[in-house]
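Chemist: Structural data only, the sequence is not supplied:
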């Protein structure tokens, strides 16, 4: 082969590999809430939360609350009780970190 032949072949293989990886990673399914439950949830069972934003792979806005046993609950973002639960979780995480996660109330709280 010509001196540039090996280099061209290498870059062609590298380019094809990158394209295949990009297509594969683009098809990773997201775990989205399809609906929300407006019923209030006791803040004492919630240990974590995350926000789902519509348009970023999911069709609706939602707050995902994580219960002590790991169960995920989809709730509406704009409800006042949801904001109180989120505030409670922030305080709980701060408290548990300060107590080194040794208190009973820190069961299920992820270490930061």
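Modeler: The structure has been received and is ready for your questions. Treat the numbers as computed from the prediction; the structure is a model and nothing was measured.

Chemist: When you work out contacts or count neighbours from here on, use the C-alpha atoms and nothing else.
Modeler: Fine.

Chemist: quick one: the spatially most central residue of the chain from residue 74, how far?
Modeler: In the chain, the residue lying closest to the centroid (Cα atoms, centre = their mean) is residue 50, at 6.1 Å. Counting by Cα to Cα, to the nearest Å, the gap from residue 50 to residue 74 is 10 Å.

Chemist: Output the longest helix belonging to the chain.
Modeler: helix 3-26 (DSSP state H).

Chemist: Show me what that one is packed against.
Modeler: Applying 3 or more Cα pairs under 8 Å, 6 or more residues apart in numbering; DSSP states H and E, we find helix 3-26 packed against no helix or strand.

Chemist: which neighbours do residue 50 and residue 74 share?
Modeler: 63-65 (Cα atoms under 8 Å, 6 or more residues apart in numbering).

Chemist: try it against this one:
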């Protein structure tokens, strides 16, 4: 009987591990563990997103994606972070108008 239990147990664990219901636990991997206080050069940033405490993260952050695809965590309350976000939003609005 023991040889039959092991494969069933393995299958059950695999199903639980890949279950969509556990997706929120995997989202924690997207959180920043720390943020950089050094300003990030605006010309290397192509996108951003917010990661907030209400989203389940311990450290609130703005995650900037660079032109090379790296993700850099920055503090949302810094003026240099706001300037980069405003520039990205302005560039995005400008490109949307040109494509219309």
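Modeler: That came through fine. Since the structure is predicted, the reported quantities are computational estimates derived from the model, not experimental observations.

Chemist: thinking again about what came up before, assign a three-state SS to the residue nearest to the centre of the first structure, would you?
Modeler: strand (DSSP: H, G, I helix; E, B strand; the rest coil).

Chemist: List the contacts of the residue lying closest to it once chain neighbours are set aside.
Modeler: Nearest non-adjacent residue to residue 50 of the first structure, counting by Cα to Cα, 6 or more residues apart in numbering: residue 64, 5.2 Å away. By Cα under 8 Å, 6+ apart, the residues touching residue 64 of the first structure are 33, 49-52, 72-75.

Chemist: try residue 67 of the first structure
Modeler: Residue 67 of the first structure touches 45-48, 73, 108, counting by Cα under 8 Å, 6+ apart.

Chemist: So residue 65 of the second structure is in contact with residue 84, correct?
Modeler: No: under the criterion of Cα atoms under 8 Å, residue 65 of the second structure is not in contact with residue 84, lying 11.6 Å apart.

Chemist: quick one: which of these two has more around it?
Modeler: residue 84 (21 against 17; other Cα atoms under 10 Å).

Chemist: Correct me if wrong, but the more buried one is in a helix.
Modeler: Yes: checked against three-state DSSP, residue 84 of the second structure lies within a helix.

Chemist: what about the closest residue to it other than its chain neighbours, neighbour count?
Modeler: The shortest distance from residue 84 of the second structure to any residue other than its chain neighbours is 5.9 Å, reached at residue 42 (Cα to Cα, 6+ apart). By other Cα under 10 Å, the residues close to residue 42 of the second structure number 16.

Chemist: Is it correct that residue 71 of the second structure is in contact with residue 62?
Modeler: No: if you go by Cα under 8 Å, residue 71 of the second structure and residue 62 don't touch, sitting 9.8 Å apart.
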